[in-house]
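J.: next one to model:
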Amino acid sequence: MSLIKVLNFKPLGDDRGDLVALEELVDIPFAMKRVYYVFRTERGVSRGFHAHKNLKQVAVCVTGSCDFLLDDGTTRETITLDSSTKGILIEGIVWREMHNFSDDCVLMVIASEHYDESDYIRNYDNFLKIANKN
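T.: All right, here's what the predicted structure looks like:
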């Protein structure tokens, strides 16, 4: 089973341009509690390097592109996000890293919970111990 769960968002377009609307429990498969975005990431800088115990997320590159590495402790998969109409659903105890940000990348993340530091697993060895118990 693949770790990469792609969500395709249907753009609504006319002669004025395109629009993507995302609704909780319709396009996003959970109630949305937090939205944040990452931008102006310097060339060569990677982000992430953590997992979550309970949080669910959908990540979308609104502009530009970046690579997501997902790891469940046994399988590692990478996907390039490069479309504002494609997102990835990350749920369960999955390590995530983001690499190769384009200069114009704006990465939007929709989260199922408010920020909670205690939900983070920031050490890879600890992550492996937790992931291998599940």
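
J.: drop to CA atoms for contacts and neighbour counts, all remaining ones
T.: OK.

J.: any idea how far the residue nearest to the spatial centre of the chain lies from Thr74?
T.: Closest to where the C-alpha atoms of the chain average out (Cα atoms, centre = their mean) is Ala59, at 3.2 Å. Distance from Ala59 to Thr74, counting by Cα to Cα, to the nearest Å: 22 Å.

J.: where exactly do the helices run in the protein?
T.: Ranges of helices in the chain, per DSSP state H, are 124-133.

J.: as a quick check, tell me the outermost residue of it.
T.: Outermost in the chain, Cα atoms, centre = their mean: Asp15 at 30.8 Å.

J.: mind listing what that residue touches?
T.: Contacts here follow Cα atoms under 8 Å, 6 or more residues apart in numbering; on that basis Asp15 touches nothing.

J.: please generate a structure for the following sequence too, so the two can be compared:
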Amino acid sequence: MVNTNIDNCRIINLPKVNDPRGNLTFVESNKHIPYDIKRVFYLYDVPGGASRAGHALKRCQQFLIAMSGSFDVVLDDGYKKNRFHLNRSYYGLHISPMVWRELENFSSGSVCMVLASAFYNEDDYYRDYQEFIASVQSEQS
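T.: Take a look at the predicted model:
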């Protein structure tokens, strides 16, 4: 069986410190996620029915957490597709490079926080799906 990039994408549970005054969860670089965190950003106020992302990254890894509410992440590496439902702040989804992602089905008030392994670089993006698929197929040739 061929190991594809999507096989490396997985849910990672984060530490959860229970306290009657409110719980605490934390993320440490190279401990809970397999890279140094270079950039943090978050998506919020996504209108009902809208989707986000619609791209793949060539080298950057990302870790997505539903800080509030819920949303679905659809991953596609050109060979397989997987759907993940994120709805808790004590786990997240690690996304490997060369995986197309779509975020959809945002609940009202949802917030998606992203921890990235690289600073923003437009040259690292595939924003056209057909260009992404062509690149994936050329790597396998």
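
J.: list the contacts for the alignment partner in structure 1 of Phe84 of structure 2?
T.: Phe84 of structure 2 maps onto Ile79 in structure 1 when the alignment is built from TM-score structural alignment. Residues in contact with Ile79 of structure 1 (Cα under 8 Å, 6+ apart) are Ile4, Asp67, Phe68, Leu69.

J.: which residue in structure 2 lines up with the last one?
T.: Using TM-score structural alignment as the criterion, the counterpart of Leu69 of structure 1 in structure 2 is Val74.

J.: and stretch 52-59 of structure 2, what's buried?
T.: For stretch 52-59 of structure 2, burial by neighbour count (16 or more other Cα atoms under 10 Å) applies to His55, Ala56, Leu57, Lys58.

J.: counterpart of the first one over in structure 1?
T.: What that stands for is His55 of structure 2. By TM-score structural alignment, His55 of structure 2 lines up with His50.

J.: my guess is that match contacts Met98, does it?
T.: No. The pair His50 of structure 1 and Met98 fails to qualify as a contact (Cα atoms under 8 Å) at a distance of 10.4 Å.

J.: can you map out the strands along structure 2?
T.: Applying DSSP state E to structure 2 gives strands spanning 10-13, 16-17, 24-25, 39-44, 52-57, 62-68, 71-76, 81-86, 91-95, 100-104, 111-116, 125-126.

J.: could you dump those into TSV with distance to Gln137 of structure 2 added?
T.: As requested, these are exported to TSV (distance: least, Cα to Cα, whole Å):
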stretch	distance to Gln137 of structure 2
strand 10-13	23
strand 16-17	41
strand 24-25	40
strand 39-44	30
strand 52-57	14
strand 62-68	23
strand 71-76	13
strand 81-86	16
strand 91-95	20
strand 100-104	14
strand 111-116	26
strand 125-126	14
